[in-house]
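1. Give me coordinates for this.
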Amino acid sequence: MYKKQFEIRWSDVDANGHLANSAYTNFMSHARMSFFGEHGFSMPEIRKYNVGPVVFYEHMYYFKESFIGAPITVTIEVSGLSEDGMLFMFKHDFYNENGDNLAYCEMQGAWIDLKARKLTALPKPLLSLAEKFPKSEDFKILTKADTRKHGVQPKPLSVQTI
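-> Reported below is the predicted structural model:
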């Protein structure tokens, strides 16, 4: 399990004085990029291959409040990866200094070719690194069907909804 520690800043709290939902997203993103960097996927390295990560969804569950100045720890477990490395899934947990679980998030994403602007398999050197990621106990091989598990599809905007 990968861990990254943060301190809640003034800009991380909302009108209620507790950690804002957008801050959870920012902390997860920062933790993921640190995780990637420490596993050979630094920004300069992935740019060599012209790929970048994209998020499909982040599904959050909130359990306890946290406030400005409090230290928090964000954990990451890799819970899914497709055979070609295109798709990935992470579990994130947020903990306070007492070890209380503040929130949980399941996140799914993929790699995109930055020129073609389309999803792409990882190049072999990156795939071999990704296959070595530490994995969760419930790790699974992802398929494209897993990207539609919630049944959400794009829908056109109708004139009536404008």
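
2. C-alpha from now on. contacts and neighbour counts both.
-> Fine.

3. how about the strands in the chain?
-> 2-7, 51-62, 71-82, 87-96, 101-113, 118-119, 135-142 (DSSP state E).

4. To compare against the first, here's the next sequence to fold:
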Amino acid sequence: MANFSLPIQIRWADIDQNRHLRHSAYYDYGAMARMIFLSEHGITTQKLELLKIGPILFREEAVFKREITLDDKLTLDVELIKATKDFARWSLRHNFLKLDNTLAANVTVEGAWLDLEKRKLITPDEYIQSIFSEFPRAATFEWIIREEKKA
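-> Predicted structure coming up:
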């Protein structure tokens, strides 16, 4: 699967009192890019409704490297950095890149799949697994080895 890059237009409402991008906007832009990316690759909201599942996040972390101001031109990407072999658990990273390719920030999320009726974590079906297996991977990608639960 080809790398994914989304141009971001900074909105006035996303600028804080210090005249740079407010911290919570990074998470909003990451969520937007993530859902556009999933949808463009077949994991649409309609497909998720049909499967009665949804992505759920356990952790979301932003690391800020450079200021982003209203006039900055940005692109935002998404890459798989960790996953279990069945893609039941995964970590994605979004890199906020300025026009000159300077890394301004990254947002990392750790997630899984939730059965929307049973409200329990599940292993996704082969459809979701096949799409996730083709995601762009970080150079540092690693497989997550899950420990067996003890009785």
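
5. So Asp14 of structure 2 sits against Arg22, correct?
-> Yes - with contact defined as CA atoms under 8 Å, Asp14 of structure 2 counts as touching Arg22 (5.8 Å).

6. Out of the strands of structure 1, which gets nearest to Glu38 of structure 1?
-> Closest of the strands of structure 1 to Glu38 of structure 1 is strand 2-7, at 9.9 Å (criterion: CA to CA).

7. which residues in structure 2 does that closest one align to?
-> With TM-score structural alignment applied, strand 2-7 of structure 1 matches the range 4-9 in structure 2.

8. just stretch 49-58 of structure 1 next, same as before
-> Going by TM-score structural alignment: stretch 49-58 of structure 1 matches residues 51-60.

9. that older thread, tell me which residues in the match of strand 2-7 of structure 1 are buried?
-> For stretch 4-9 of structure 2, a neighbour-count test (16 or more other CA atoms under 10 Å) marks 4-6, 8 as buried.

10. Give me the contacts around it.
-> Under the contact criterion CA atoms under 8 Å, 6 or more residues apart in numbering, stretch 4-9 of structure 2 has outside partners 29, 33, 37, 73-78, 136.

11. same check, this time on stretch 12-24 of structure 1
-> Applying CA under 8 Å, 6+ apart, the contact partners of stretch 12-24 of structure 1 are 8, 65-68.

12. just the buried members of those residues?
-> Buried among these (16+ other CA under 10 Å): 8, 66-68.

13. nearest to Phe94 of structure 1, of those residues?
-> Distances from Phe94 of structure 1 to those, taken by CA to CA, are shortest for Ser66, at 10.0 Å.

14. Can you check which of the strands of structure 1 gets nearest to Phe41 of structure 1?
-> In terms of CA to CA, the element of these nearest to Phe41 of structure 1 is strand 51-62, at 9.8 Å.

15. got the angle between that closest one and strand 87-96?
-> If you take axes from the mean of the first three to the mean of the last three CA atoms, to 10 degrees, strand 51-62 of structure 1 sits at 40 degrees to strand 87-96.

16. Strand 51-62 of structure 1 vs structure 2, mean deviation?
-> Its aligned residues in structure 2 lie a mean 1.1 Å from strand 51-62 of structure 1 after superposition (mean CA distance after the TM-score superposition for structure 1).

17. Residues in contact with that strand: which ones?
-> So strand 51-62 of structure 1 is contacted by 46, 102-114, 120, 122, 147 (CA under 8 Å, 6+ apart).

18. What is the burial count for Thr44 of structure 2?
-> Residues near Thr44 of structure 2, counting by other CA atoms under 10 Å, number 15.
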